[in-house]
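Participant: Sequence and predicted structure below; questions after.
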Amino acid sequence: MMEGEGWRCLWDAKAILGESTIWDARDGCIYWVDIEAPSVNWYHLDSGVKGSWTTPTWISAIAPRASGGFIASCADGFAHVDPRAQVYRPIVQPISNPRVARLNDGVTDRKGRYWSGSCDSSQWDESTTAEDKESTLGDFDTRSTGELYRLDADGSVSTQERNIVTANGPAFSPDGRTAYVNDSMPLVSWVYDVAEDGQLSNRRDFLTFRPEDGYPDGMAVDVEGCIWMAFYESWMLRRFAPDATLMEERKLPVRRGLRPAFGGTDHSRLFLITGSQGYGAEAFAREPLAGGLFEILDPPAAGAPTVPFAG
C-alpha cells in the first residue's frame, strides 16, 4: 500500500477504464468496475482482501440492490448482476440504437430510483483502437446521442434529458431535491430541481470548465451538500459548494480520476477509482499508480449514505 500527501493507494489495480466506485454496507467492500477489462471488482476495507469477476460483457456502473446483488448499466442496458454468484440477467435496454450510444455512469437517488446516462459510442466497434477511443473531441452537434434515464422500482424507464455527449453522474443533494449531471466532453456541469416523483426540471449551468481544468467525470455528495468531482486528465479531485464555490482541491498522483464515493461504516471515508486507458510502459513510468483504487484522506465531511435500488 502506497501513501502520499492526502491519499493512499489501496489497490494498484491498473484498471483500464475504472468506473462506479461504490460502498456496499452488506459486506463491507468498496466495489468498482473496469469497463474495458471487463470486470466487477471489490476490496474489503477491514481485511484488504480483493476479488474480481470477469463479466460476460462490459459493465459501466453498478449500485446495490435492495433485493440482493446489484443493478447495473451494461451493454444490454439495465441488468441485475451478482458478482459473487456470477449472475448476469438483463432487464431492459433503454437505448433505441446501441450502435451510436452506450450507457455510462449510474447511481441511485435518495428514494432508491436508479439513474444512468449514456454517451456517444459511434466510434466503438471491434475495429476501434485505444488511440481512437482517446480521441474524444469532435463535432458535438453530431455526437450528442447521449440521454439520461431513470429506472424505477417497478421496472419502468423514463428519459429525463437528451442531447448529451458524455453523461457522468448524476449526483443528488442530501435531501434529494437537487441533481447534478456532468456532460464531460463539452466541459459543463448542470443542476436540476428534482420533484417528489423524480421528474427533473429547471436545468441551469452549475459549472463550466476549460480543457486545462480536465473533463468533469464522476461525483459524490457529502452531508454538507458539497459535490466532490473527479476530473479526467487533470490530476485533481475538487470539492464544490452547492453555490458552485470551489472549496478545495486534492492533487492526485494520477491524471485520470473517474468516480469518487464515500464509504465505511459511518460514510466518513472517501474513495476514488482511476484509469490507464492507452497507457504503455512510458506512461506507467510517469504514473506508476494509474488505474489504482485510492482513498482520499481526511475529507472534511462524511458522505451522504448510498440508498439501494428499490427494485
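Facilitator: Cool, got the structure. Numbering: from 1, shown residues only.

Participant: going forward, measure contacts between C-alpha atoms and count neighbours the same way
Facilitator: Will do.

Participant: Next, count neighbours for Thr108.
Facilitator: Using other C-alpha atoms under 10 Å, Thr108 is surrounded by 27 other residues.

Participant: How about it, nearest residue that isn't a chain neighbour?
Facilitator: Tyr114 (4.3 Å; C-alpha to C-alpha, 6 or more residues apart in numbering).

Participant: In contact with that neighbour, which residues?
Facilitator: 71, 106-108, 150-152, 309 (C-alpha atoms under 8 Å, 6 or more residues apart in numbering).

Participant: switch to 10 Å and redo it
Facilitator: Contact partners of Tyr114, counting by C-alpha atoms under 10 Å, 6 or more residues apart in numbering, are 62-63, 65, 71-73, 78, 106-108, 149-153, 157, 170, 307-311.

Participant: what about the helices in the chain?
Facilitator: Ranges of helices in the chain, per DSSP state H, are 130-134, 140-143, 281-286.

Participant: now the shortest one, how far from the chain's geometric center?
Facilitator: The one in question is helix 140-143. In terms of C-alpha atoms, centre = their mean, to the nearest Å, the centre of helix 140-143 is found 22 Å from the chain centre.

Participant: structure B:
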Amino acid sequence: MSLYEPQCVAPTSCLLGQSPVWSPSEGLLWWVDPKRAKLHRYNPKTTNARRYDLPLKASVITLSQGELLMAGDLELGFFDPSTEEYTRLITLEGEPEGNKINCGGVAPDNSFWFATMDGDEADAKSAWYRLAPDRAIEPLNAPRVIIPSSVCFSPDGQTFYTCDVTEQEIMAFDHEDTRALSNRRVFATTSAGAGYPDGSAIDEEGCLWNAEWDGSRLVRYRPDGAVDRIVKLPTSRPTGCCFGGKDLKTLYVTTARTGLTAWQMDAQPFAGSLFALQVETPGLAGREWSGH
C-alpha cells in the first residue's frame, strides 16, 4: 500500500458506513451501518470481511473489555461478537421526539461521550452526554446543533474537537476536567468547498484528520487549524476515519452510498466501502470504555 494512496479493502456497499474502531488485541477493524442495522468486521491479515445483524440501528461503537459498547436510536448496550448477543444497558429519557444518537467516543478519563440529534436533520435539538465508568449519565455543556459529529481529543487531553456538520465547522473547546467545556471556537471550516466535516481522528503530532462528506476527501489539519494535507478519495461521501495496524500508521476510512443517484453510484462503484491508506505519522492509541 503506497503512502497516502487510498485503496478499497472491503467492498461492503454500506448505505451509511461509519464509526470505525480498531481493536489492537484482535487485529480487526469494526464499523457499523445504522441504515441497515449491521455491524461489519475487517481482518487485514486475511482481507476477509464479515457482517452481523444488530437489534438496533447502532450509529457508534467503541471497545469495552472484549465486547463492543454501541449506541443507536436512544439506547446503549453491549454486543458480544463471539456469541452475537446484545444486552441493553441504558435507554435515554427526556429526549425530544424523533431524536437519535449520532456520534460518540471515549474521553481521556475513559468515560464515553455521545451526542443525540434530530432524526429529520431539521432542527438544532442535539444534546451531549457523558457515560461515566460507574454507568451514570451526565449532561455536557456543548451547544445545540442540527448534526453533531466527531468526538476526539488532543494528545494532552486538553482540547475537545467536534463538528457542526450543517454549519460546515470543526469546533474546538478547552477540556478542563471530566465535564467542563469552555472557550468554544471555530477550529476549521469547510465552507469554501463543497464538503461537510464528518468523523475525525487525531495523530501523535496533534493533527486532526477529518472525513469530508460530499467533499471526496480527507483533510489533515495542524493543531493551529491550518490545512496540512488533502487526500482525494474515489467516492464522494467519506464518513469517518481511525488509525489501525500494529504501528497505527494505517488510516481506515468508512464511506456511504445513501442519497447518491444511480448515475453517481455508477461513477462511484466503491461507494459505501471501507478504504485504507498508509500515513507517515501514527495515530493515537484507541481508548476503551472502562465501565463494563
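Facilitator: Here it is on my side, so go on. As the structure is a prediction and not an experimental result, all values here were calculated from the model.

Participant: thinking again about what came up before, please indicate which of the contacts of Tyr114 of the first structure are buried?
Facilitator: 62-63, 65, 71-73, 78, 106-108, 149-152, 157, 170, 307-311 (16 or more other C-alpha atoms under 10 Å).

Participant: Just the ones of those in strands?
Facilitator: Counting by DSSP state E, the part of those found in strands is 62-63, 71-73, 78, 106-108, 149-151, 157, 170.

Participant: These into TSV, with extra columns for distance to Glu36 of the first structure?
Facilitator: Output for these, formatted as TSV (distance: C-alpha to C-alpha, whole Å):
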residue	distance to Glu36 of the first structure
Ile62	15
Ala63	19
Ile71	19
Ala72	15
Ser73	14
Phe78	18
Gly106	17
Val107	20
Thr108	23
Tyr149	22
Arg150	24
Leu151	24
Val157	26
Pro170	21
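
Participant: hmm, back to that, map the residue nearest to Thr108 of the first structure across to the second structure for me.
Facilitator: Aligned counterpart of Tyr114 of the first structure in the second structure: Phe112 (TM-score structural alignment).

Participant: Val151 of the second structure versus that match, what's the distance?
Facilitator: 10 Å (C-alpha to C-alpha, to the nearest Å).

Participant: Touching both of those two, which residues are there?
Facilitator: Shared contacts of Phe112 of the second structure and Val151, counting by C-alpha under 10 Å, 6+ apart, come down to 104-106.

Participant: from those residues, which single one is nearest Thr258 of the second structure?
Facilitator: Checking those against Thr258 of the second structure with C-alpha to C-alpha, the nearest one is Gly104 at 20.9 Å.

Participant: Val219 of the second structure: how many residues sit nearby?
Facilitator: Neighbour tally, Val219 of the second structure, other C-alpha under 10 Å: 21.

Participant: Once you drop chain neighbours, what's closest to the corresponding residue of the first structure for it?
Facilitator: With TM-score structural alignment as the criterion, Val219 of the second structure lines up with Arg238 in the first structure. Excluding its sequence neighbours, the residue lying closest to Arg238 of the first structure (C-alpha to C-alpha, 6+ apart) is Glu249, at 4.5 Å.

Participant: gap between the one you found and Val188 of the first structure?
Facilitator: According to C-alpha to C-alpha, Glu249 of the first structure stands 18 Å off from Val188 of the first structure.

Participant: Check Pro90 of the first structure too.
Facilitator: From Pro90 of the first structure to Val188 of the first structure the distance is 32 Å (C-alpha to C-alpha).
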